[in-house]
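**Student:** Let me see the structure of the following:
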Amino acid sequence: MARFVDIHPEDPQARAVGQVVDRLRDGALIAYPTDSGYALGCTVGNHDGKDRIAAIRHLDDRHHYTLVCHDFAQLGQLVQVDNRVFRSVKAATPGPYTFILPATKEVPRRLLQPKKKTVGVRLPDHRVTRAILEALGEPLLSSTLILPGHEDAMTEGWIVKDELDHVVDVVVDGECTAVPTTVVDWSSGYPEVTRVGAGDPTPFE
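**Tutor:** As a prediction, the model looks like this:
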């Protein structure tokens, strides 16, 4: 049975955030709110967590997992960012964007898109998410919580717990919207908007 952790959306309680972080460090898979719906998350080194995410969402090897970062310093260790990319990403974050970029050697091979050697990264603008990331001190391996047969991400913590009570370890309660991130693919050296979501695509078109 998943533990339900209620975290204040505007002023996240350090104790509650610490409980979530402790479970993550112990290998837990969490469902947590972001600025683009609920997501599934675990630490980057959690091999079992990635497999559990794939099983819940029925994902194949072509899926782009996302590394959710607290700040640009973390992001810069994970993906190759030249000056042009840096300026563009910096201007748009934190916010509801996912950027597909060539990965550095810091990213485990099992997390990469097999052919392009790319990975998704994002800097969310959600206080609960950012509080968890700051306390954890490392990125989260993440995937939007869209169940098989559904088109939109889940947005209500109590519904997430009801649906996934026996397949995740922690459900973090919090407010979020169902509008997905805007995805910008930089893997070919220029920005290509592959999904229009909550983030304004204009700067990348």
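**Student:** C-alpha from now on. contacts and neighbour counts both.
**Tutor:** Will do.
**Student:** Can you list the residue ranges for strands in the protein?
**Tutor:** All strands of the chain, identified by DSSP state E, fall at 3-6, 30-34, 37-43, 66-68, 97-102, 118-122, 140-144, 170-173, 182-185, 192-195.
**Student:** Adding mean neighbour count and distance to Leu24, write those strands out as CSV.
**Tutor:** What follows is the strands of the chain, written out as CSV (neighbours: other CA atoms under 10 Å; distance: least, CA to CA, whole Å):
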stretch, mean neighbour count, distance to Leu24
strand 3-6, 16, 12
strand 30-34, 27, 7
strand 37-43, 25, 6
strand 66-68, 25, 14
strand 97-102, 25, 22
strand 118-122, 27, 19
strand 140-144, 25, 9
strand 170-173, 26, 9
strand 182-185, 22, 26
strand 192-195, 16, 30
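**Student:** Same list (the ones you listed) but as a markdown table, adding distance to Asp152.
**Tutor:** What follows is the strands of the chain, written out as a markdown table (distance: least, CA to CA, whole Å):
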| stretch | distance to Asp152 |
| --- | --- |
| strand 3-6 | 22 |
| strand 30-34 | 14 |
| strand 37-43 | 8 |
| strand 66-68 | 17 |
| strand 97-102 | 16 |
| strand 118-122 | 19 |
| strand 140-144 | 9 |
| strand 170-173 | 18 |
| strand 182-185 | 14 |
| strand 192-195 | 14 |
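**Student:** One more sequence to fold, the one below, so I can look at both together:
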Amino acid sequence: MLLQLHPENPNARHLKTIVECLRNGGVIIYPTDTVYGMGCDIFQPKAIERICRIKQIDPKKAHFSFICSDLSHLSDYAKSVDTPVFRMLKKALPGPYTFILPASRQVPKMLKTKRDTVGIRVPDNNICRTIVQELGNPVMSTSLPVEHYVEEYTDPEIIHEKFGKIVDIVVDGGMGGITFSTVIDLTGPEPEVIREGAGSLELIG
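**Tutor:** So this is what the prediction gives:
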């Protein structure tokens, strides 16, 4: 199913369909402020397993991140964040960054890495943030099941043609990008850039 959502004013009926799909263990493809991502409700283990099968990855080795609507749920999923780190997050988010933080107990076991960390993402994209708001908890985020993002994967209609049969809903939020988020590890004494992507590094200096 391909459902169109207006970036500024998402259609309430379509939004309800997407949220119900997630609550029922569905898998969706949706826009972010970088590339189109694939995800599900973080509290639906069967949906997480399904995504791992689609991507042919071992759940224990996967690196999924959480899409949050804002920083208000940060303390739910990440262990105590000190003031300088919180300031950095506040400055950079919403934006094209994934911040790796120590995971709290509320992070489902399946989604914790071996290092007991979690990747937190607050994209500068109204559609995915609204979906998360309506759902009431984060959406798990991973890349599409492709080797490389190329120009055609910026078009939701082509994405639907290619992947519509293996997911429940493709959310059409307009053209996407092909550059990933910048990944920054905040679990050590100093911020460490794991992957340089769309986000400017000046914000975390």
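**Student:** Quick TM-score on the pair, please.
**Tutor:** Here the TM-score for the pair of chains, by TM-score structural alignment, normalised by the length of the first structure, is 0.92; 201 aligned residues with a CA RMSD of 1.6 Å.
**Student:** ok so, going back, which of the strands of the first structure sits closest to Thr155 of the first structure?
**Tutor:** When the strands of the first structure are compared for distance to Thr155 of the first structure using CA to CA, the nearest one is strand 37-43, at 5.3 Å.
**Student:** The closest one: average distance to aligned residues in the second structure?
**Tutor:** Its matched residues in the second structure lie on average 0.8 Å from strand 37-43 of the first structure after superposition (mean CA distance after the TM-score superposition for the first structure).
**Student:** The second structure: matching residues for that strand?
**Tutor:** On the second structure, the counterpart of strand 37-43 of the first structure by TM-score structural alignment is residues 35-41.
**Student:** hmm, who's touching that stretch?
**Tutor:** For stretch 35-41 of the second structure, the surrounding residues in contact (CA atoms under 8 Å, 6 or more residues apart in numbering) are 22-23, 25-31, 47-48, 51, 137-144, 153-154, 176-180.
**Student:** Centre-most residue in the second structure?
**Tutor:** Ser141 (3.2 Å; CA atoms, centre = their mean).
**Student:** I'd assumed Ile67 was in contact with it.
**Tutor:** Yes - using CA atoms under 8 Å, Ser141 of the second structure makes contact with Ile67 at a distance of 6.3 Å.
**Student:** what sits in contact with each of those two?
**Tutor:** Common neighbours of Ser141 of the second structure and Ile67 (CA under 8 Å, 6+ apart) do not exist.
**Student:** mind checking how far Pro96 of the second structure is from Asn125 of the second structure?
**Tutor:** Look at Pro96 of the second structure and Asn125 of the second structure: by CA to CA, to the nearest Å, they are 9 Å apart.
**Student:** any residues in contact with both of the two?
**Tutor:** With CA under 8 Å, 6+ apart, Pro96 of the second structure and Asn125 have common neighbours Asp33.
**Student:** between the two, which one's more packed in?
**Tutor:** Between Pro96 of the second structure and Asn125, counted using other CA atoms under 10 Å, Pro96 has the larger neighbour count: 24 against 19.
**Student:** Do you have the helices of the first structure handy? List them.
**Tutor:** 14-25, 47-57, 72-78, 83-92, 127-136, 157-164 (DSSP state H).
**Student:** Redo these as CSV? Include mean neighbour count and distance to Phe204 of the first structure.
**Tutor:** Output for the helices of the first structure, formatted as CSV (neighbours: other CA under 10 Å; distance: least, CA to CA, whole Å):
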stretch, mean neighbour count, distance to Phe204 of the first structure
helix 14-25, 17, 34
helix 47-57, 17, 29
helix 72-78, 16, 19
helix 83-92, 14, 8
helix 127-136, 20, 25
helix 157-164, 17, 33
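**Student:** between those helices, which one is nearest to His8 of the first structure?
**Tutor:** helix 127-136 (7.5 Å).
**Student:** Roughly how far does the residue in the first structure sticking out farthest from the centre sit from His70 of the first structure?
**Tutor:** For the first structure, the largest distance from the centre (CA atoms, centre = their mean) belongs to Asn83, which lies 24.1 Å off. Separation of Asn83 of the first structure from His70 of the first structure (CA to CA): 20 Å.
**Student:** Cool, thanks, talk later.
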